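Take this sequence and fold it.
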Amino acid sequence: MTNQSNPDDTRCPGPGLRLLPWETPAGNPCYLSTDDSGGYLSRKADEMEADQMCDGAAVFAEAEEVLDDPTAGPLTLRVTLKQTTRALGDMLRIATSRGGRLPVPDDLEAEG
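Next comes the predicted model:
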């Protein structure tokens, strides 16, 4: 597992690196360098991503309920927005991680 010091590196972690769904204690992204998608850390990352997606679906449903409630106050809206942005961040991280592991088409490799 590799730790990077620049959070902006989550966009292009480099070939052969998987962006993991957790961060270092300092808040930096973590990467896994392995060809074994069935390894222990890969399985743990897959499980955590699945949990994050379930949590995101629940947060989305709750946010819709809050937005449909005309009596929802500022604190409720603020807490809901905070939960929603956290879940959206998790989803973006998962999408970045999975997108980074997609094979590059041959015609795009020739251009780069």
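
okay, CA-based contacts and neighbour counts for the rest of this
Fine.

could you measure the residue lying farthest from the centre of the chain against Glu62, distance?
Within the chain, Thr71 marks the point farthest from the mean C-alpha position, 32.4 Å out by Cα atoms, centre = their mean. Going from Thr71 to Glu62 by Cα to Cα, to the nearest Å gives 15 Å.

to compare against the first, here's another:
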Amino acid sequence: MTTSNELRLLPWSGPGDKPCYLSTDDPDGYMSRLADDIEAIQLDTASALLEEASATLDDQGTSPGEMRCLANELTGALRDVYRVATSRGHLRPTSDPRGSAY
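A predicted model of the protein is given here:
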């Protein structure tokens, strides 16, 4: 996934929510495979949450507390998917999306 002298953004954060990077020439090494497995789990979780969100939004009986809980779960999943996309696209984010007012 990474070329020589290139760091791979890992799908988890370090202390203080700082990004973690992997430097390796072995895409089949233990840490690379672990990162691939965690990315797959994160993407599967996001997919399942998307289905849950659709059903929840269609349910007129959904309470505000349930909506807040779902919004929190979706926020975490979106953060994970954004990190995977950044890693796979070898992009450097221009700004921290958590700091925006959107």
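
Let me know the helix or strand that the residue positioned nearest the centre of the second structure is in.
Centroid-nearest residue in the second structure, with Cα atoms, centre = their mean: Asp80, separated by 0.9 Å. Following DSSP states H and E, the helix or strand that holds Asp80 of the second structure is helix 64-89.

What's Gly16 of the second structure aligned with over in the first structure?
Using TM-score structural alignment as the criterion, Gly16 of the second structure maps onto Ala26 of the first structure.

Equivalent analysis for Val81 of the second structure, please.
Looks like Val81 of the second structure aligns to Met91 there (TM-score structural alignment).

Next, count neighbours for its match.
17 (other Cα atoms under 10 Å).

which residues touch it?
For Met91 of the first structure, the contacting residues are Gln52, Met53, Gly56, by Cα atoms under 8 Å, 6 or more residues apart in numbering.

in the second structure, which of those remain in contact?
Retained in the second structure: Gln52, Met53, Gly56, out of those (criterion both residues aligned by TM-score structural alignment, their matches' Cα atoms under 8 Å).

what's the matching range in the second structure for the longest helix along the first structure?
As assigned by DSSP state H, the longest helix anywhere in the first structure is helix 40-68. Counting by TM-score structural alignment, helix 40-68 of the first structure falls onto residues 30-58 of the second structure.

what about the matching stretch, how far off from the first structure?
Stretch 30-58 of the second structure differs from its equivalent in the first structure by a mean of 0.5 Å after superposition (mean Cα distance after the TM-score superposition for the first structure).
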